[in-house]
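> Quick one, what's the 3D model for this:
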Amino acid sequence: MTRILLADSQPVVVDMLCRQVASTPDLDVVAIAGTRAELLDRLGSARADVVVLGIGLDLVAGIAANAAVLVLGGSSREADIVVAMAAGAAGYVPRQARPDEVLTAIRVVARGELYAPADIAALVRGRRRGDRVDSFFPQLTPREQDVLELLVRNAGNAAIARHLGITVKTVRNHVSNILVKLPARSRTEAAWLAGERLRARPPAAMTNR
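As a prediction, this is how the structure comes out:
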């Protein structure tokens, strides 16, 4: 049984999802929060496996340390999706998604995997190459480049593991390889080196000329 904390300010969304969950034998809503204050209170008392989060999105990183977070987003904008996933969210679905799609996403993140609808996943994968570190550190493998990007965003090992769909142990191995290849003495120094390279890149309008 997957225990769910459902946090959203729109009663119609909450009611719809609760009705859907009630008809499934493998999911159970153990707590509901309609405000940020209620969310903080429920987090302290409810033991949830998955938090479906439509409010208090700045709490993603803290919640992700204890439960899988499925963000119920208000938009499909690239910036919102990337920020949520980099902060540690295991999944992202728009609030207007069908209830059965949300239930599918809950099951996926409960298994420790990442979830995003096909169009959103393509959007995230299609980020501008100028925002990546691979052009600055070609000695890193693609996965190591992904990990380094998240280090730049101050993501911890657990958040990186959730975001990339890998284990924390694998993240540690990638970080160790990154430190050797850059080289850098610590993850903080590696993130600083990558951040400096990214900040020093020419504006996008110039690089496209």
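> switch to C-alpha atoms for all contacts and neighbour counts from now on
OK.
> Strands along this structure, start to end?
Listed in chain order, the strands of the chain (DSSP state E) span 2-7, 27-33, 50-53, 68-73, 91-94.
> Mind putting those strands into JSON lines with mean neighbour count?
Compiled in JSON lines, the strands of the chain are given as follows (neighbours: other C-alpha atoms under 10 Å):
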{"stretch": "strand 2-7", "mean neighbour count": "23"}
{"stretch": "strand 27-33", "mean neighbour count": "18"}
{"stretch": "strand 50-53", "mean neighbour count": "26"}
{"stretch": "strand 68-73", "mean neighbour count": "27"}
{"stretch": "strand 91-94", "mean neighbour count": "24"}
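> Dump those strands to JSON lines, plus distance to Val147.
Converted to JSON lines, these look like this (distance: least, C-alpha to C-alpha, whole Å):
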{"stretch": "strand 2-7", "distance to Val147": "29"}
{"stretch": "strand 27-33", "distance to Val147": "32"}
{"stretch": "strand 50-53", "distance to Val147": "24"}
{"stretch": "strand 68-73", "distance to Val147": "19"}
{"stretch": "strand 91-94", "distance to Val147": "18"}
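> now for those strands, which one comes closest to Gly126?
strand 91-94 (16.2 Å; C-alpha to C-alpha).
> Quick one: list the elements packing against the closest one.
strand 68-73, helix 78-87, helix 99-110 (3 or more C-alpha pairs under 8 Å, 6 or more residues apart in numbering; DSSP states H and E).
> any residues touching the second one, and which ones?
Where contact means C-alpha atoms under 8 Å, 6 or more residues apart in numbering, the residues beyond helix 78-87 that reach it are 57, 60-61, 71, 91-92, 123-124, 127, 150, 153, 155, 159-160, 163.
> Proceed likewise with the subsequent sequence, for comparison:
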Amino acid sequence: MIKLLIIDDHEMVRLGLSSFFSIQEDFEVVGEAKNGKEGVELALENRPDIILMDLVMEVMDGTEATQIIMEEWPEAKIIILTSFIDDEKVYPAMKAGAAGYILKTSTASEIAQAIRETYNGKHFIEEEVSTIMEEKREEKKRTHLHDQLTNRENEVVQLIAKGYTNQEIADELFITLKTVKTHVSNILSKLEVEDRTQVAIYAFRHDIVE
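Below is the predicted model of the structure:
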């Protein structure tokens, strides 16, 4: 039996799904929740095989609930079941750790198949959703992390790459040491690196040192 937890803020959706799965031989609904907060509690308490998670809910949305569950229970298998297909919803949910993403326009049989595949270790992603994710990946490839830097941050990167200390950067750019430290912190975050040495390495690797 595949034990299911249904998390959705629409009572009719929960009722419809629960009714459908109750007549399937290989499914058992072990719980229902009307928001992400309740869903997190039930998920961690019951440890179901599969969690069907809505995205837009009051109290706590599906992306945040997915994040919390995956942090507490990394083995959880969560399938996002939603009406939303835009990349602002898809990408954060999948990044949070969801194993699948299927639309509510799917038939009950298609949802059941997605659950079975996910239960057996596969990632089930609706074709339309898969297209969006691929477009997102391609977009990321076309852009570089350093494209996010401001002109001033670029100047700071240049000086870091040349071996300047924070105080020397402050003197060179006629700004305070505190401002330099703020710029460096922002640079580390934007370039996704941990220290000044990695900033310099990044700058040379991407040929952005003048």
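> tm score of chain vs chain?
Overlay of the two chains. TM-score (TM-score structural alignment, normalised by the length of the first structure): 0.60; 145 aligned residues with a C-alpha RMSD of 3.0 Å.
> Touching, Val108 of the first structure and Val102? I think so.
No - if you go by C-alpha atoms under 8 Å, Val108 of the first structure and Val102 don't touch, sitting 9.8 Å apart.
> neighbour count winner among those two?
Val102 (25 against 18; other C-alpha atoms under 10 Å).
> how about the more buried one, what's its match in the second structure?
Aligned by TM-score structural alignment, Val102 of the first structure pairs with Ile111 of the second structure.
> need the contact list for its match.
Ile111 of the second structure is in contact with Ile102, counting by C-alpha under 8 Å, 6+ apart.
> end-to-end on stretch 161-169 of the second structure?
End-to-end distance of stretch 161-169 of the second structure (C-alpha to C-alpha, to the nearest Å): 11 Å.
> middle-most residue in the first structure, spatially?
The residue lying closest to the centre of the first structure (C-alpha atoms, centre = their mean) is Met85, at 2.2 Å.
> Quick check: the aligned partner of that one in the second structure vs Ile102 of the second structure, distance?
Matched to the second structure by TM-score structural alignment, Met85 of the first structure sits across from Met94. Note on Met94 of the second structure: its distance to Ile102 of the second structure, by C-alpha to C-alpha, is 11 Å.
> now Pro74 of the second structure
21 Å.
> Can you mark which positions in stretch 114-131 of the first structure are buried?
Leu114, Tyr115, Ala116, Pro117, Ile120, Val124 (16 or more other C-alpha atoms under 10 Å).
> list the contacts for the counterpart of the last one in the second structure?
With TM-score structural alignment defining the correspondence, Val124 of the first structure maps onto Met133 in the second structure. Contacts of Met133 of the second structure were listed using C-alpha under 8 Å, 6+ apart, and they are Asp87, Val90, Tyr91.
> Please report how far Met133 of the second structure lies from Gly36 of the second structure.
Going from Met133 of the second structure to Gly36 of the second structure by C-alpha to C-alpha gives 24 Å.
> quick one, helices of the first structure?
11-22, 36-45, 60-64, 78-87, 99-110, 118-125, 142-152, 157-164, 168-181, 187-200, 204-207 (DSSP state H).
> Point out the most buried one among those.
With neighbours taken as mean count of other C-alpha atoms under 10 Å, the helices of the first structure reach their highest mean count in helix 157-164, at a mean of 23.
> In the second structure, which residues correspond to it?
Using TM-score structural alignment, helix 157-164 of the first structure finds no match anywhere in the second structure.
> Centre of the chain to that helix, how far?
Relative to the chain's own centre, helix 157-164 of the first structure is displaced by 8 Å; criterion: C-alpha atoms, centre = their mean, to the nearest Å.
> go on, stretch 59-75 of the first structure?
On C-alpha atoms, centre = their mean, the centre of stretch 59-75 of the first structure falls 7 Å from that of its chain.
> Straight-line length of that stretch, end to end?
18 Å.
> residues in contact with it?
48-54, 57, 84, 87-96, 105-106, 109-110, 112, 158-159.
> Tabulate the contacts of Met133 of the second structure (CSV), appending distance to Val184 of the second structure.
As requested, the contacts of Met133 of the second structure are exported to CSV (distance: C-alpha to C-alpha, whole Å):
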residue, distance to Val184 of the second structure
Asp87, 30
Val90, 32
Tyr91, 28
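> what about the first structure, which of those hold up?
Retained in the first structure by both residues aligned by TM-score structural alignment, their matches' C-alpha atoms under 8 Å are the following of the contacts of Met133 of the second structure: Asp87, Val90, Tyr91.
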